[in-house]
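[1] the following comprises the amino acid sequence and a computationally predicted model.
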Amino acid sequence: MTISKSNKQLNISLIVSDLSSKGAGRWGGAIRPFLLAQALQKLGHTVKIFGIAYEENGLSELPQDLPIISIPCPYYAGFGGTWRSLKQLLPKIDGDILYAVKLKPSSYGIALLKKYLSHRPLIVDIDDWEMSWFGGDGWRYNFTVKGFIEDLFKGNAPLQHPDHPFYLQRIEKLVSLADQVTLHTQFIQQRFGGIYVPNGKDTDLFDPQKYDPQKSRQKYNLENYKILMFPGAPRPYKGVEDILIALEKLNNPEFKLVIVGGSPYDNYDKKLEETWGKWLIQLPKSPVDAMPEIVSAAHLVVVPQQDTPATKAQFPLKLTDGMAMAKPILASKVGDIPEILGDTGYLVDPSCPDQLATQIDWIFNHLEEAQAKGKQARKRCIKTYSLQSMATILSQILEPFCF
């Protein structure tokens, strides 16, 4: 599909919450801010990414094909340290349009300040319900004067970091100050309103015709196994343990779950290895352009999300990895997953290892049929979940600013 470029080329400043190795930089260009940037570039707009990188998380290697202005800041900088970083960052943000990614003080808050100073239009993209990580609407700050002062000023005090839920909860109330809201799930749309913009996949890069699955399996020493692949960072809510329990039930030594990248947050990988190492192969984090070859090695891509407020708000990028590469996909009925897959994948109830085991066994006993369904998934991805389809929606959003 050909995308026509806008009548007016805009300079768009994407403001990202954390460009460190645990923030937006952790996947080096595979996540929402960089997908938005690529789609906007397809429309002929100039895109620059701006943000603070929290030093304690480790500074990351970011894509070289985008202008990225990253200002380092100590994680517990407090208001003084954060303001020093902001004083460096704010003058550099030069877009005709401000586009904040994530409803956080460290992105949307910065964008609101820049909007106030420059009177430029502001769009906010909401790709997570940030308060879901802290109990959602039920979270309350236990206020006492002494405790509040200590939380603000004591060494490494929690309120010295701008993404504390105390601030997240309050910035949710400022969504109406944006000129436009974009989002990628029905859950977020129902909560905040706005325009649906799906996560698009580069279906030219993720093209199964460019790779030989058997050669890929040989390259990564996977040729002796039937490969179930989870191409992302494992977390407890992502249901990886449910897959491993299912493999234990099936007890077939040919089955292996391959995890790509590992967790950048904690020692959850080690826990999985200690408990389920018999069924597990872990591949290291890889650059975006290496992922199609890695996914090519999979017989089956698994996305077994558990049913939590956080997962309901998410659009798992692993789905479109598998769809673009025409792989059979086994996922759980959580959030938008059934809508994204349509009838091109296999769905089970969340947190049901027995259903997973049954479906895994069926898929590998009917692999040709499952592969045909995978080919339909790629067609669906190209039509609805590609960078091109993402750009089409963004062009309509930006049209009022292009004249």
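    Arrived safely.

[2] for the rest of this, base every contact and every neighbour count on C-alpha atoms.
    Noted.

[3] what segments of the stretch 251-400 of the chain are helices?
    Here the stretch 251-400 of the chain has its helices, by DSSP state H, counting those that start in this stretch, at 268-276, 291-296, 309-312, 317-324, 337-341, 353-365, 367-384, 387-398.

[4] ok, and what's touching the third one?
    Contacting residues not belonging to helix 309-312 are listed as 128-130, 132-133, 136, 187, 237-238, 305, 334-336 [C-alpha atoms under 8 Å, 6 or more residues apart in numbering].

[5] could you flag which of the residues you listed are buried?
    Among the contacts of helix 309-312, the ones that count as buried by 16 or more other C-alpha atoms under 10 Å are 128-130, 132, 187, 238, 305, 334-336.

[6] out of the residues you listed, who's nearest A357?
    Taking C-alpha to C-alpha as the measure, A357 lies nearest Q305 of the buried ones among the contacts of helix 309-312, at 15.2 Å.

[7] contacts only, for that closest one.
    By C-alpha under 8 Å, 6+ apart, the residues touching Q305 are 237-240, 311, 331-332, 334, 350-351.

[8] swap the cut-off to 6 Å and go again
    With contacts defined as C-alpha atoms under 6 Å, 6 or more residues apart in numbering, Q305 is in contact with 238-239, 332.

[9] take a look at this one as well, against the first:
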Amino acid sequence: MKVSFLVPDLGWPIVGIAARMARYLTGVHDVEIVGPSLWGGANPMYAGEFEYRRVECPRIYRFPDYAREVRKLSRALQGDVIIAMKAFGSTLPAALRARRERGCRVVAYLDEWDGAVAASWGWGERLKHWARDWAHPCNNVYVPRVERRLPECDMRLVTTRFMQRRFDGRIFHIGVDTERFCPQAPEAVAALKRELGLNGKSLIVFGGVVRPHKGLEEYAAALARLGRTDVALVILGPLNEHVRSLMGHPEYGEFIRCPAVDAASTRAIHEQMPLYLALGDVLIVPLADSLMARSQMPCKVFEAMAMSKPIVASAVSDLPEVLDGCGRLVEPGRVEAVAEALTQVLEDPGAAGEMGARARRRCEQQFSAAASRASLLDLLDEWR
């Protein structure tokens, strides 16, 4: 069986999830990852993880060319099964067109509720966006219309109970390679800590990309509340505008470090992510209490669990269920509670170590790459 993964754009981070899922199927099925490329090629963090196929449809983001470009994209898909990564104007319509024309199966993979952006708008804001973006079918104003076509799919894979309730999907977690993400050699960790100039500091590590709905500000503010110069917050994601804003904050900017200062260092950190995560005395998984965040299951939580490190996370989405008994959970918006949780973990390394060990055991049992691979293969076996 041939499986086509269709991404909204090869430059988007979702291509990393597609690459991981594609590798799960390689060797059992013929697999391709296909998509437009309007950002100068594959996302640099994932460029080497799969051989992507670019489809030239440079005007897919505009009417009236959109229909022609969708037809071109649809006819480029060769799979007996098409997995549309996100319900965007550049994915789902092309996949469903292929289904209508040649009878292939279509699966929608929904990692978050992208329609939450439009759902958060008031009437005035909605009219403003429509006035500006009516000619751009891949922008947020059109996402709710695309989502209304999700019932036409043969299957919807979702990442949280929120999404399951909303779109009647099957929960699928991408999982983590527990052989790669595991406790690291102390000598290598110590050498990296020296190289980064962080000797003598206790490190709180965030392994993801900083975006507004992540709620990282509360954890930074909690660090300032502790007032300890021997503690730093290390962000492993790229140095984007949100990170710069945090680092420039007068209250807590001095506590923040971000070693991913350019494309080369960002790639290096991605390639050595287990070693960088091992720097942490605490790994954090923050989420703000927003519509978007409630729909998400951060993949980074599974990497953190696999590292056998103590985790402090926001009690949002399904994180309380995933980390029950093996992580510290704090309600969003409670900076004092975050500060207290971080203090307790830092001051009781014995209990913190036991908590981390429990997290790794659960990850191996429920959230490993092997478990995710088996789940995805079982789904496709239903259609043989």
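    Okay, I see it. Not measured: the values here are computed from a predicted model.

[10] in CSV, list the contacts of helix 309-312 of the first structure along with distance to L272 of the first structure.
    What follows is the contacts of helix 309-312 of the first structure, written out as CSV (distance: C-alpha to C-alpha, whole Å):
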residue, distance to L272 of the first structure
D128, 26
W129, 27
E130, 26
S132, 24
W133, 22
G136, 28
F187, 30
Y237, 13
K238, 13
Q305, 16
V334, 23
G335, 25
D336, 27
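
[11] picking up where we left off before, would you format the buried ones among the contacts of helix 309-312 of the first structure as TSV with distance to V101 of the first structure included?
    Shown next, in TSV, are these (distance: C-alpha to C-alpha, whole Å):
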residue	distance to V101 of the first structure
D128	10
W129	12
E130	12
S132	17
F187	17
K238	23
Q305	23
V334	23
G335	21
D336	20
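
[12] can you report how many residues lie near whichever residue in the second structure pairs up with F192 of the first structure?
    Counting by TM-score structural alignment, F192 of the first structure lines up with F167 in the second structure. F167 of the second structure: 18 surrounding residues under other C-alpha atoms under 10 Å.

[13] which residues in the stretch 1-150 of the second structure form strands?
    2-6, 30-35, 53-54, 81-85, 105-110 (DSSP state E, counting those that start in this stretch).

[14] what's the answer for the stretch 151-300 of the first structure, then?
    Using DSSP E, counting those that start in this stretch, strands in the stretch 151-300 of the first structure cover 180-183, 195-196, 226-230, 255-260, 280-283, 300-303.

[15] that older thread, so can I have TSV of the contacts of Q305 of the first structure showing distance to L98 of the first structure?
    Output for the contacts of Q305 of the first structure, formatted as TSV (distance: C-alpha to C-alpha, whole Å):
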residue	distance to L98 of the first structure
K238	32
G239	36
S332	36
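
[16] for Y196 of the first structure, state which of those is nearest.
    The closest of the contacts of Q305 of the first structure, once distances to Y196 of the first structure are taken by C-alpha to C-alpha, is S332, at 21.8 Å.

[17] if we can go back for a sec, relative to V55 of the second structure, how far out is the match of F192 of the first structure?
    Distance, F167 of the second structure to V55 of the second structure, using C-alpha to C-alpha, to the nearest Å: 29 Å.

[18] now which residue in the first structure aligns to V316 of the second structure?
    Counting by TM-score structural alignment, V316 of the second structure corresponds to V334 in the first structure.

[19] how about its match, what does it touch?
    Taking C-alpha under 6 Å, 6+ apart, we find V334 of the first structure in contact with D307.

[20] C381 of the first structure now?
    Counting by C-alpha under 6 Å, 6+ apart, C381 of the first structure has contacts A324.

[21] please repeat the previous calculation with a cut-off of 10 Å.
    With contacts defined as C-alpha atoms under 10 Å, 6 or more residues apart in numbering, C381 of the first structure is in contact with 200-203, 319-326, 340-341, 344, 375, 387, 389.

[22] of the strands of the stretch 151-300 of the first structure, which stretch is the most buried?
    Highest mean neighbour count among the strands of the stretch 151-300 of the first structure (mean count of other C-alpha atoms under 10 Å): strand 300-303, with a mean of 28.

[23] mean shift between it and the second structure?
    Averaged over the aligned pairs, strand 300-303 of the first structure sits 0.9 Å from the second structure after superposition, using mean C-alpha distance after the TM-score superposition for the first structure.

[24] can you spell out which helices and strands pack onto that strand?
    In terms of contacts (3 or more C-alpha pairs under 10 Å, 6 or more residues apart in numbering; DSSP states H and E), strand 300-303 of the first structure is packed against strand 226-230, helix 240-250, strand 255-260, helix 317-324, strand 329-332, helix 353-365, helix 367-384.

[25] could you redo the last one with a cut-off of 6 Å?
    strand 226-230, strand 329-332 (3 or more C-alpha pairs under 6 Å, 6 or more residues apart in numbering; DSSP states H and E).

[26] which stretch of the second structure lines up against it?
    The aligned range for strand 300-303 of the first structure in the second structure is 282-285, by TM-score structural alignment.

[27] give me the distance from that stretch to the chain's centre.
    Centroid displacement of stretch 282-285 of the second structure relative to its chain, using C-alpha atoms, centre = their mean, to the nearest Å, is 15 Å.

[28] dump the residue contacts of the aligned partner of D18 of the first structure in the second structure.
    Applying TM-score structural alignment, one finds that D18 of the first structure aligns to D9 in the second structure. For D9 of the second structure, the contact set (C-alpha under 6 Å, 6+ apart) comprises 35-37.

[29] count the residues that sit near A326 of the first structure.
    Look at A326 of the first structure: counted by other C-alpha under 10 Å, it has 30 neighbours.

[30] G40 of the second structure too?
    9.
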